[in-house]
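Asks: Give me the fold of what follows.
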Amino acid sequence: MSLNNASQDLADFIQASPTPFHAAQSLAERLRAAGYQQLDERDEWVLDDDGRYFVLRNQSSLIAFSLGQLETLQSAGLRMIGAHTDSPCLRVKPQPERNRHGLWQLGVEVYGGALLAPWFDRDLSLAGRVTCRDGSGQLHNLLIDFKRPIAIIPSLAIHLNRDVNSGFAVNAQTDLPPVLAHSIEPGRDLRALLASEVTTQYPEREPMQVLDYELSFYDTQPPAVLGLDNDFLAAARLDNLLSCHAGLTALLNSDADQACLLVCTDHEEVGSSSACGADGPFLEDVLKRLLPDEIERIRAIQRSVLVSADNAHAIHPNYADRHDGNHGPQLNAGPVIKINSNQRYATTSETAALFRHLCQQVDVPVQSFVVRSDMGCGSTIGPITSSRLGVRTVDIGAPTFAMHSIRELAGCRDVEYLITVLTAFCNCSEV
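Replies: Model prediction:
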C-alpha cells in the first residue's frame, strides 16, 4: 500500500468509525471481505488449520486471528497486536434533556481524559448504539449515526469573559451541554428522536421503541492530509484508530504462515476494567478455546509476543520543554518504542530489541520515548495484557500531536511505517 493510499485508507476507516461500536463494525466488515469467518462465543467452535476467524464482544471489542498450521501455533506461538477502539469524547447522559432560554440541549458526561477546549464551536453529530424493543417484545441492538451536524457547543464571547485568553477552566457540567434546537416544540424527547432515526436508517424493520442507548458526540469535519508537502494527517480518533487500522492491515497483508492475532478492545481510555476491556477476560477466553490444553497454552504464550500499539507523544516545537531532551520523537520519523521503568509501559530490553531488529529488517526508522522524570506517565493495554497473560510485550506507537483532542495530528509516513513493521512482525517465525 503506497503512502497516499495508506493515509486515505486510514481516513476512510476513521470516517466510518465515529464510536467504538462503529469501529468494531468497520473492522468486522473488512475482515469478512478478506474471507474471515465470524464466530459466536455462545456456540461451539470448530477451527480448521489455516483458518481465519474473528469474534466480537459487546459490539465494541474484536479479536481476529489467522491460525496457520496447528504445529506452528504450538511451536512458535502467536504474533499478537493489541490496540483499542475507544477515544475520549462526550457521552450523552441517560436523562439528558435540557430546555434553557428557548434552546434544547443534551447533558453530557466526559468519557476519558479529553482535551475539552477544542470541543467548542465544532459541527457535532451523534452516533452510537441503541437498544430497542419491537412489537413482539424482542430486543435489538442497532448502530445509528446521524452523520450530519446536529449540535454545537458555542463559546462564550470574549466580551463576556475578558480573561479567557489568560486561562479558562472548563466546567464539564455547565459548559459542555451542546445546543441542538430551539425548544419551541414542547416535550422534545431524545428517545423519540432516536426511534425516528432508527426507522430512517433501518427502513426494513418495523417501528421500535428505544429503551436505552450509548451515544457519543463527534466532530463531523472529515480527516484531511495537510501541509505544504502533504506531510500530515489531521483527524479525530487517531488515538487509537490509527493503531487498529495498522494492526488490521498488517494481519490482512501477512502471508498467513505464522499464527497471528489482532485484539482491539474497548474502554482503554477509562482503565480497561470491563467485560470487553483489556483488563477483562475476553482475550484469555479466546486463547483458551484456541488452545484448550492448559500446559500447551502456557507453552504457546511463552513463545508469543504482543505488540501493544497506542499512539506516542511527538515533540511539539512550541512546547519542547515538556519532553526529556534525549527522548523527543518526531513526526514522520518512524514508530516509537515507549519505555517506563515503573511499568506504565510493558517494554523490556528483550522486546525493544526485537522491535528494533524488525524495523531494521524492513528499513523502517524507529524512535524511543521516556517521559520526563518529573512528570507522570500514561499507560496502555500493554502492562494489563502482559500481566494477565504473562506474554512478552513491547509498547509502541505512531508519534502524534494533540493527543486526546477532538482533532489530532500524525505524520503520513508514520502510517505506512507502522503498517510495514507490523506486517513484518506478523510474518516473523522466530522471536
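
Asks: switch to C-alpha atoms for all contacts and neighbour counts from now on
Replies: Fine.

Asks: ok now do residue 409, which residues does it touch?
Replies: Taking C-alpha atoms under 8 Å, 6 or more residues apart in numbering, we find residue 409 in contact with 232-235, 238, 400-403.

Asks: How much space separates it from residue 8?
Replies: Relative to residue 8, residue 409 is positioned 14 Å away (criterion: C-alpha to C-alpha, to the nearest Å).

Asks: Between the contacts of residue 409, identify the one with the most neighbours.
Replies: residue 238 (31 neighbours; other C-alpha atoms under 10 Å).

Asks: Test my guess that it contacts residue 406.
Replies: No: in this structure, residue 238 is not within contact of residue 406 by C-alpha atoms under 8 Å, at 9.6 Å.

Asks: Are we agreed that residue 337 is in a strand?
Replies: Yes: secondary structure of residue 337 (DSSP: H, G, I helix; E, B strand; the rest coil): part of a strand.

Asks: these two touch, right, it and residue 367?
Replies: Yes: the pair residue 337 and residue 367 passes the contact test of C-alpha under 8 Å, sitting 6.1 Å apart.

Asks: Strands of the stretch 51-200 of the chain, start to end?
Replies: Along the stretch 51-200 of the chain, the segments classed as strands by DSSP state E, counting those that start in this stretch run 52-57, 61-66, 79-84, 89-100, 103-111, 124-133, 139-145, 179-182.

Asks: this one next, for a side-by-side:
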Amino acid sequence: MAATLKPNAPEIRKAAQEFINYLNKAVTPFHATQEVKERLIQAGFKELPESGHWDIQPTSKYFVTKNRSAILAFAVGGSYKPGNGFSIVVGHTDSPCLRVKPISHQKSEKFLQVGVSTYGGGIWRTWFDRDLSVAGLVIVKNGEKLQHKLIDVKKPVLFIPNLAIHLETDRTTFKPNTEIELRPILETFAAAGINAPVKEDPKGEYDPRSIVSNHHTQFLGLIAKEAGCQPEDIVDLDLYLYDTNKPAIVGLEDEFISGARLDNQVGTYTAISGLLESLSAPAFQSDPQIRIAACYDNEEVGSDSAMGASSAFTEFVLRRLSAGGSTTAFEEAIGKSYLISADQAHAAHPNYPAKHEENHRPTFHGGVCVKTNVNQRYATTATTHAILKQIAFEAGVPLQDMIVRNDSPCGSTVGPILSTKLGLQTIDVGCPQLAMHSIRYVLFLKFSFNQFIYSEFADTSSIFQATTLYSTFYERLATVLANIQ
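Replies: Model prediction:
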C-alpha cells in the first residue's frame, strides 16, 4: 500500500530515481516528447501519422505527436467498441524559461550576448548566476529536403551575472528589467578575436532560408556543430536555455527531489508511467475503455497553439477513435469518460505559512493534491472528486485538498480548458512542491532539536504515489463509473 511506505522505502527511491533519469534528459518540450516516445516504443506502442489512416484494434497501443513537442498515447481496451469511454490523464511538457530570439545577436561592453525572450511566468531573478546551456530543435536543409535535428549542447555556454551589491541603489528589492538586464553573455570580444562584432551579410544571392546574419557566428557555429551541419544549412531553430546543474535526490534522508522543470515534467512522467504500468494487469484485456495519456505544449502561456490543450487536436483524435460506430458514437463516449489534469500543486511553505489557506495545507509525502477552485480555475467538482476518492482508496494512495486563499491569485491548468471544450468530467490534481517556476529551487534550513530539517522542491514519495494512482485509475475507472447512481 502506497500510504504505508516510508519516504526512504526502496519502491519510493526507485521511482524517484527513474524520474530523475528522465528529467535529466527532458530539458525542452522536444526532448521530453522524445523521451516519452522512446519509452512508448519500448513498451510496444506504434506511432500513427496524424495525416494518415488509422486502423485501431482492441488491445493494441498507439501514439501520435504534434509539433514534436506534444504527444498523445492510447491503449485500446480488449472490450472497446466505438461509443465506449476514454480514461484520460494529461500533463504538459513545457516550463517557464528563456528562449532564443529569431534575431539574437547583441553586444555590450565588449561582450557578445544572445537575445532571449521570456516564456511563461518564470521567477526570472533565479536565472542570474547560473551555468546555462542551450537545447532544442534545429531545422536544416539537405538539398531540397528539410530535416529536423534535436540538439543539446549540455556544457555551460551562457551566463547572466548579477550586478555587484556595491552598485545597487536598492539592495532590498531585485526586479530585473527582462528586456535589458536578462541578456546572457556568450563570449568576450577578446576570446572571439575581434575588435567589434560584425553582422555578416549573406554571401551570393539572397536566400530567405539563410539565418547566418541573425546570430553571432560563434553561436550559430556551436549550434551547427551539435546538429552535424554547416551554419549556412540551418533554416530555422527553436532553442531553450536551461540550468546545467542536474536534478538530483537530496536531503538528510534522501527524501527530496531538487531540480528545474518539476512543473510539469512530474505530471508528464507520471501520466505516461501510470498508463504503462496499468497495461501489465489482466484487466486491460477486458477493459471497455480506451486508456489515454496526453502531454501538451504551451500550457505555461495559455495553451493557445496547435500543440496546446486549447486546440482541436484532442477532439480530432477522440473522434477518430470513435469512428466505426453510430453517428453519435463520439458524443456517447464523452458521457462515459473522465479526465485527470495532472499539474503540480503548492505545498505549504515553512517560511511563508500565512500564504496558505488555514485548512488546506498540502505537505510533502502526504499524497496527491486535489485542487479545487469555485471560480473554475480548476475543473474539480464534488462528483469527480468522489470518483477519484474511490480510486485512491483502492490504490492505497492518500489524497490532500488544496485551495488558494480568497485574497490570493490562483493559477490554472489545462483541466478547465479540456473540460470546457470537450464536455468531459474532469478533476485537477498535482504533486506538492515548493518554489514553482524557479529555474533552480532554494534550499531552506530550519534548526530544531539539534537537527537540520530540509524543506525544498518536491518529495520523492510523489512519483510513486501519482504513478500508482493513475495506474489504478486506468484499471478501475470503468467499474467505478458503472457503480455511480
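
Asks: tell me which of the contacts of residue 409 of the first structure is nearest to residue 275 of the first structure?
Replies: When the contacts of residue 409 of the first structure are ranked by distance to residue 275 of the first structure (C-alpha to C-alpha), residue 238 comes first, at 24.1 Å.

Asks: Quick one: residues contacting the equivalent of that closest one over in the second structure.
Replies: Alignment note: residue 238 of the first structure maps to residue 262 in the second structure; criterion TM-score structural alignment. With contacts taken as C-alpha under 8 Å, 6+ apart, residue 262 of the second structure has the following neighbours: 344, 458.

Asks: Looking at residue 337 and residue 367 of the first structure, which is more packed in?
Replies: Shown here are residue 337 of the first structure and residue 367; by other C-alpha under 10 Å, residue 337 has more neighbours (26 against 19).

Asks: What lines up with that one in the second structure?
Replies: Residue correspondence, TM-score structural alignment: residue 337 of the first structure in this structure matches residue 370 in the second structure.

Asks: so who does the closest residue to residue 75 of the first structure other than its chain neighbours touch?
Replies: Counting by C-alpha to C-alpha, 6 or more residues apart in numbering, residue 300 is the residue found nearest to residue 75 of the first structure once chain neighbours are left out, at 6.9 Å. For residue 300 of the first structure, the contacting residues are 73-78, by C-alpha under 8 Å, 6+ apart.

Asks: ditto for residue 367 of the first structure
Replies: When the contact criterion is C-alpha under 8 Å, 6+ apart, the partners of residue 367 of the first structure are 329, 333-337.

Asks: Which residue is the nearest non-sequential neighbour of residue 184 of the first structure?
Replies: Residue nearest to residue 184 of the first structure in three dimensions, not counting chain neighbours: residue 102, with 6.6 Å by C-alpha to C-alpha, 6+ apart.

Asks: my read: the one you found touches residue 180, true?
Replies: No: under the contact definition of C-alpha under 8 Å, residue 102 of the first structure does not touch residue 180, with a separation of 11.2 Å.

Asks: neighbour count winner among the two?
Replies: More neighbours surround residue 180 than the other of residue 102 of the first structure and residue 180, with 17 against 11 (other C-alpha under 10 Å).

Asks: what's the most buried one of the strands of the stretch 51-200 of the first structure?
Replies: With neighbours taken as mean count of other C-alpha atoms under 10 Å, the strands of the stretch 51-200 of the first structure reach their highest mean count in strand 79-84, at a mean of 28.

Asks: which one is residue 40 of the first structure nearest to, not counting chain neighbours?
Replies: With sequence-adjacent residues excluded and distances taken as C-alpha to C-alpha, 6+ apart, residue 40 of the first structure is closest to residue 55, at 6.3 Å.

Asks: Report the separation between that neighbour and residue 407 of the first structure.
Replies: Residue 55 of the first structure sits 30 Å away from residue 407 of the first structure when distances are taken as C-alpha to C-alpha.

Asks: Mind telling me what the residue nearest to residue 75 of the first structure corresponds to in the second structure?
Replies: Residue correspondence, TM-score structural alignment: residue 300 of the first structure in this structure matches residue 333 in the second structure.

Asks: ok, now residue 348 of the first structure?
Replies: Structural correspondence for residue 348 of the first structure with respect to the second structure (TM-score structural alignment): residue 381.

Asks: which residues touch the aligned residue in the second structure for residue 219 of the first structure?
Replies: Structural alignment (TM-score structural alignment) places residue 219 of the first structure against residue 243 in the second structure. With C-alpha under 8 Å, 6+ apart as the criterion, the residues that contact residue 243 of the second structure are 130-133, 260, 439-440.

Asks: How about residue 264 of the first structure?
Replies: When the contact criterion is C-alpha under 8 Å, 6+ apart, the partners of residue 264 of the first structure are 24, 61-63, 82-85, 244.

Asks: ok, it to residue 90 of the first structure distance?
Replies: When distances are taken as C-alpha to C-alpha, residue 264 of the first structure and residue 90 of the first structure turn out to be 21 Å apart.

Asks: Can you pull up the most central residue in the second structure?
Replies: Closest to where the C-alpha atoms of the second structure average out (C-alpha atoms, centre = their mean) is residue 93, at 3.0 Å.

Asks: And residue 291 of the second structure? What does it align with in the first structure?
Replies: The equivalent of residue 291 of the second structure in the first structure is residue 260 (alignment by TM-score structural alignment).

Asks: Just give the nearest non-adjacent residue to the match of residue 348 of the first structure, would you?
Replies: Beyond its immediate neighbours in the sequence, the residue positioned closest to residue 381 of the second structure (C-alpha to C-alpha, 6+ apart) is residue 427, lying 6.9 Å away.

Asks: Now for the one you found: which residues touch it?
Replies: Contacts of residue 427 of the second structure were listed using C-alpha under 8 Å, 6+ apart, and they are 339-341, 370-371, 378-381, 384-385, 415.

Asks: just residue 452 of the second structure next, same as before
Replies: By C-alpha under 8 Å, 6+ apart, residue 452 of the second structure lies in contact with 252, 445-446.

Asks: what residue of the first structure takes the place of it?
Replies: For residue 452 of the second structure, no residue is aligned by TM-score structural alignment.

Asks: Next: residue 198 of the second structure.
Replies: Counting by TM-score structural alignment, which is the criterion used here, residue 198 of the second structure corresponds to residue 187 in the first structure.
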